[in-house]
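S.K.: fold the following, please.
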Amino acid sequence: MPILIAVLAAAAPLFAMASESWGLVPCALCLWQRWPYWVAAGLALLAALLPGRARPLLLGGAILAVLVSGGIGVLHAGVEFGWWPSPLASCQAANTSSGAAASVEDLMRSMAAAAGPAKPCDAATFLIPGLPVSMAAMNVLYALGLAAFAFTVLRKEARA
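M.R.: A predicted model of the protein is given here:
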């Protein structure tokens, strides 16, 4: 079961990366939500490889990492709804360069902007047209579901 948890944890950022090939553009908070899933996948893989006392601790760490991503998703959804501003300065400094530069300095500034996030964090990204659930909100739901599943696995293993 820890292998399945690792696969499901890795599936979230892999799906988000695949959505970029469909034309969806991530913001800085979108990118931040991916890292805890990678941590969770690594911890779950270690739990599969290291039986014994370390296993429940590693699975617990994986659950915590998934919940951290869900927490970032809640923060991101709040930014999208305008409930609070983003804590990341890069969320407001999304690339707005037109590509036309009047001087070398303007060109350098536009190049620096292009290296940053492609869109502001308060611009919600919707995967399914007509469904008013942003990718950030979908991440919250997925994180809660995965954490609940992993917690169930952890409890069953503790009883065995």
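S.K.: CA only for contacts and neighbour counts going forward, please
M.R.: Will do.
S.K.: now the helices for the chain?
M.R.: For the chain, the helices identified by DSSP state H occupy 2-21, 28-49, 54-81, 89-92, 104-114, 135-159, in order along the chain.
S.K.: need the residue closest to the centroid of the protein.
M.R.: Computing the C-alpha centroid of the chain and ranking residues by Cα atoms, centre = their mean puts Gln33 first, at 2.1 Å.
S.K.: please give the structure of this sequence too, so both can be compared:
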Amino acid sequence: MTPPSPSTLLAQRLALAVPALLLGGAYVSQYGFGLPPCEMCWWQRYPHFAAVGLALLSTVAQPRRLWIALAAIAILVSGGIGAFHAGVEYGWWEGLTACSTVSLGGGDPLDAIMNAPLVRCDETPWSLMGISLAGWNFLISAVAGIAILLLLRRKA
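M.R.: A predicted model of the protein is given here:
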């Protein structure tokens, strides 16, 4: 097995770090700052979970560049969902009509459901410089996914 090129190593590190950090930020906002996720927030997390798994797989399985490219695509998918979600939050188009709740567990299940916060996908619970969390996920994921794919295109 030949050692990977520096650009492939950087792509691999980005494919692992970016979704891991974005997931970490999502969980810090959820559990540290009390911002429960809506349904579309969860949808954005799933491709990041897949990207972390694919990036980890690229450290042990061949063809390494394929696994990294698939991780980059998963990151881009999450960014696309984030773009759609941000558009819903900003009122550019209609999103889901259903809302989700977060069960905090423990005690009576019916009581937990009845007292769980209602989380709407069309409301922005937090923003930085006018950009919601979904918007930041779109921006970061799009730049990272494209950067990873461009790094993989470089010759050794």
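S.K.: aligned against structure 2, show me the partner of the residue nearest to the centre of structure 1.
M.R.: In structure 2, the residue paired with Gln33 of structure 1 according to TM-score structural alignment is Gln44.
S.K.: what's the neighbour count on Trp83 of structure 1?
M.R.: Neighbouring residues of Trp83 of structure 1 were enumerated by other Cα atoms under 10 Å; the total is 11.
S.K.: which residue in structure 2 aligns with it?
M.R.: Under the pairing rule here (TM-score structural alignment), the equivalent of Trp83 of structure 1 within structure 2 is Trp92.
S.K.: now Asn139 of structure 1
M.R.: When the two structures are superposed using TM-score structural alignment, Asn139 of structure 1 falls opposite Asn137 in structure 2.
S.K.: how close does that match get to Ala51 of structure 2?
M.R.: For Asn137 of structure 2, the distance to Ala51 of structure 2 under the criterion Cα to Cα, to the nearest Å works out to 14 Å.
S.K.: before we move on, what about Thr97 of structure 2?
M.R.: The span separating Thr97 of structure 2 from Ala51 of structure 2 equals 28 Å under the rule Cα to Cα.
S.K.: more neighbours: which of the two?
M.R.: Taking neighbours as other Cα under 10 Å, Thr97 of structure 2 and Ala51 compare with Ala51 leading, 30 against 8.
S.K.: not counting its neighbours along the chain, what's nearest Ala134 of structure 2?
M.R.: By the measure of Cα to Cα, 6 or more residues apart in numbering, the closest residue to Ala134 of structure 2 outside its immediate chain neighbours is Gly82, 4.6 Å from it.
S.K.: tell me who's in contact with the residue mapped onto that neighbour from structure 1.
M.R.: Residue correspondence, TM-score structural alignment: Gly82 of structure 2 in this structure matches Gly73 in structure 1. Contact analysis of Gly73 of structure 1 by Cα atoms under 8 Å, 6 or more residues apart in numbering lists Gln33, Ala136, Ala137, Asn139, Val140.
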